[in-house]
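Asker: coords below, sequence missing:
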């Protein structure tokens, strides 16, 4: 199993943040299926103010490239991603169109 940690910001508006959280309390079933189908075993998202932190646990052969290809060909995922951009704000270092950015681990206790 692999673990990935990613970061993303939200638009700094309390109403939009509340809407974003509401969507994530009832994620569309097609989105959950696409996540699991890509080899993601578990996913958690945490928030402080408008900063998001995602932890993904994946199968050993998980590939962001393969997931991106699967997402690009899935109309429901594209609909979800377009909707989520209303709430999300790319990190300042993100390239055009990038959302979630991988974080580097700098410490591990054991």
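Answerer: Received it, and whenever you're ready, just let me know what you need. Computed from a prediction, not measured in an experiment: that's the story for all the values here.
Asker: from now on I want contacts and neighbour counts done on CA atoms only, so please keep to that.
Answerer: Noted.
Asker: which other residues reach stretch 1-9?
Answerer: For stretch 1-9, contacts defined as Cα atoms under 8 Å, 6 or more residues apart in numbering pick out 50-60, 88-91, 99-104.
Asker: how close does the residue minimising distance to the centre of the chain sit to residue 84?
Answerer: Nearest to the mean C-alpha position of the chain, by Cα atoms, centre = their mean, lies residue 100 at 5.7 Å. Applying Cα to Cα, to the nearest Å, the value for residue 100 to residue 84 is 12 Å.
Asker: hold the first one in mind and look at this next one:
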């Protein structure tokens, strides 16, 4: 299993943020299928103020490039991404075509304990 963590901001507008949350309480079935078809076992999105944090757990066979290509060729995923883009704001250092920014793990309790004990 692999774990990926990402960050993204939302436009700082309470109404838009609420609509974004509502969309994620009713994700389209085609989007759910595209996620599970890509060897993604679990995906969770957390929210505070206008910041989002996503944890994605995948099989060892997950390939982000394969998922990106499948998404580019899936009209329903493109429709969803266009809709979500109305709510999302890229982090200041993101590339023009980059929304979710990968985060680097800097601490693990399990790893720290195994090194200490």
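Answerer: Good, I have the coordinates. Just so it is clear, the structure is predicted and the values come from calculations on it, not from any experiment.
Asker: quick revisit: what's the residue nearest to the centre of the first structure aligned with over in the second structure?
Answerer: Here residue 100 of the first structure is matched to residue 100 in the second structure, going by TM-score structural alignment.
Asker: what sits against that match?
Answerer: By Cα under 8 Å, 6+ apart, the contact set of residue 100 of the second structure is 6, 7, 8, 90.
Asker: tell me where the second structure has helices.
Answerer: Counting by DSSP state H, the second structure has helices at residues 14-25, 29-37, 64-72, 75-85, 109-116.
Asker: now the ones you listed as a markdown table including distance to residue 46 of the second structure and mean neighbour count?
Answerer: Listed next are those as a markdown table, based on distance: least, Cα to Cα, whole Å; neighbours: other Cα atoms under 10 Å:
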| stretch | distance to residue 46 of the second structure | mean neighbour count |
| --- | --- | --- |
| helix 14-25 | 10 | 13 |
| helix 29-37 | 17 | 14 |
| helix 64-72 | 21 | 13 |
| helix 75-85 | 15 | 14 |
| helix 109-116 | 20 | 9 |
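Asker: now those in JSON lines, with distance to residue 1 of the second structure?
Answerer: What follows is the helices of the second structure, written out as JSON lines (distance: least, Cα to Cα, whole Å):
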{"stretch": "helix 14-25", "distance to residue 1 of the second structure": "25"}
{"stretch": "helix 29-37", "distance to residue 1 of the second structure": "14"}
{"stretch": "helix 64-72", "distance to residue 1 of the second structure": "14"}
{"stretch": "helix 75-85", "distance to residue 1 of the second structure": "25"}
{"stretch": "helix 109-116", "distance to residue 1 of the second structure": "16"}
